[in-house]
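*Asks:* Sequence and predicted model, in that order:
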Amino acid sequence: MVYGLAAVDGRGRIADQAVLRALGWTPGTRLAIRESRRLLIIHTDTHGVFKITKQGHLRLPAPVRHCSGLLPGDRVLLTAEPARGVLVVHPPAVLDDMITHCHSTRLDGDLP
């Protein structure tokens, strides 16, 4: 797994070269993007309508951002699984849920 944190800009671009490089995704790589339980699941697809920009950024189209609740400036957790060729984008709301659950089940009252 390769992890990255990146901000989504006003045009939906995410610039994390380390994560994209780990996946071997270069400008022009065609992608499929789907939403699953508020996560964005992205993989290569020779017939995909989305692609890595000429500048090497991942661009999330407006409908994709809207369905996952992403706003300009939001920071997302990127998890790449190079062996599977998959990138998962975790929006802030998903991170909030994961961390709240983790803290409530593992810290067992250790928080003030």
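*Replies:* That came in fine, so what should we check first?
*Asks:* When you work out contacts or count neighbours from here on, use the C-alpha atoms and nothing else.
*Replies:* OK.
*Asks:* for this protein, which helix is longest?
*Replies:* If you go by DSSP state H, the chain has its longest helix at helix 92-106.
*Asks:* what's in contact with that one?
*Replies:* For helix 92-106, the external contacting residues (Cα atoms under 8 Å, 6 or more residues apart in numbering) are R38, L39, L70, D74, R75, V76, L77.
*Asks:* Need those in a markdown table (columns: neighbour count and distance to T53).
*Replies:* Converted to a markdown table, the contacts of helix 92-106 look like this (neighbours: other Cα atoms under 10 Å; distance: Cα to Cα, whole Å):
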| residue | neighbour count | distance to T53 |
| --- | --- | --- |
| R38 | 16 | 24 |
| L39 | 16 | 21 |
| L70 | 20 | 19 |
| D74 | 15 | 20 |
| R75 | 17 | 19 |
| V76 | 21 | 19 |
| L77 | 17 | 20 |
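*Asks:* Below is structure B, check it against A:
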Amino acid sequence: MATLDDRGRVADRQMTAALNWTATTRLNIRHHDGLLAVTADPHGVFKLSKQGHVRLPADVRRAGHLRSGDRVLLVAHLDRQAITVFPPVALDQLVLPVLPGGEDL
């Protein structure tokens, strides 16, 4: 889990290091079915911050219903050079139905 800061940065350098992403790595970031997909893309218009953080653009944060301080789950796909970002609302949709009494929480 990582926390989204007020500038849209997700501070998890272990994830980007595992993917061998650097400040020069170009990224494609998009919203898809409630999740956010961050992929290495030589034609991508985004890149990591100088500190090695993924910065989610405002329009993508809005689409994912993300606010400053939200905790997100990051899942790395090493073979695809990608990270899937699970916003809180997506985690609720996945977890609550399988918890005993989860729908009532």
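*Replies:* Structure's in. What do you need? This is a predicted model, so every value here is computed, not measured.
*Asks:* just to revisit the earlier point, buried stuff in the longest helix of the first structure?
*Replies:* Within helix 92-106 of the first structure, the residues that count as buried by 16 or more other Cα atoms under 10 Å are P92, V94.
*Asks:* now do stretch 31-40 of the second structure
*Replies:* H31, G34, L35, L36, A37, V38, T39, A40.
*Asks:* Where in the first structure does it fall?
*Replies:* For stretch 31-40 of the second structure, the aligned range in the first structure is residues 35-44, judged by TM-score structural alignment.
*Asks:* all helices for the first structure, in order.
*Replies:* Under DSSP H, the first structure gives helices at 17-23, 62-67, 92-106.
*Asks:* Of those helices, give the one that comes closest to G85 of the first structure.
*Replies:* helix 17-23 (6.0 Å; Cα to Cα).
*Asks:* once aligned to the second structure, how far is that closest one on average?
*Replies:* Following the fit onto the second structure, the mean deviation recorded for helix 17-23 of the first structure is 1.0 Å by mean Cα distance after the TM-score superposition for the first structure.
*Asks:* Can you give the distance from that helix to the centre of its chain?
*Replies:* Relative to its chain's centre, helix 17-23 of the first structure lies at 12 Å (Cα atoms, centre = their mean, to the nearest Å).
*Asks:* Which stretch of the second structure lines up against that helix?
*Replies:* Taking TM-score structural alignment, helix 17-23 of the first structure hits residues 13-19 over in the second structure.
*Asks:* Tell me which residues are up against the matching stretch.
*Replies:* T22, G52, H53, A76, L78, Q81, A82.
*Asks:* Can you get me a residue count around the last one?
*Replies:* Other residues within reach of A82 of the second structure by the criterion other Cα atoms under 10 Å amount to 21.
*Asks:* Fine by me, thanks again.
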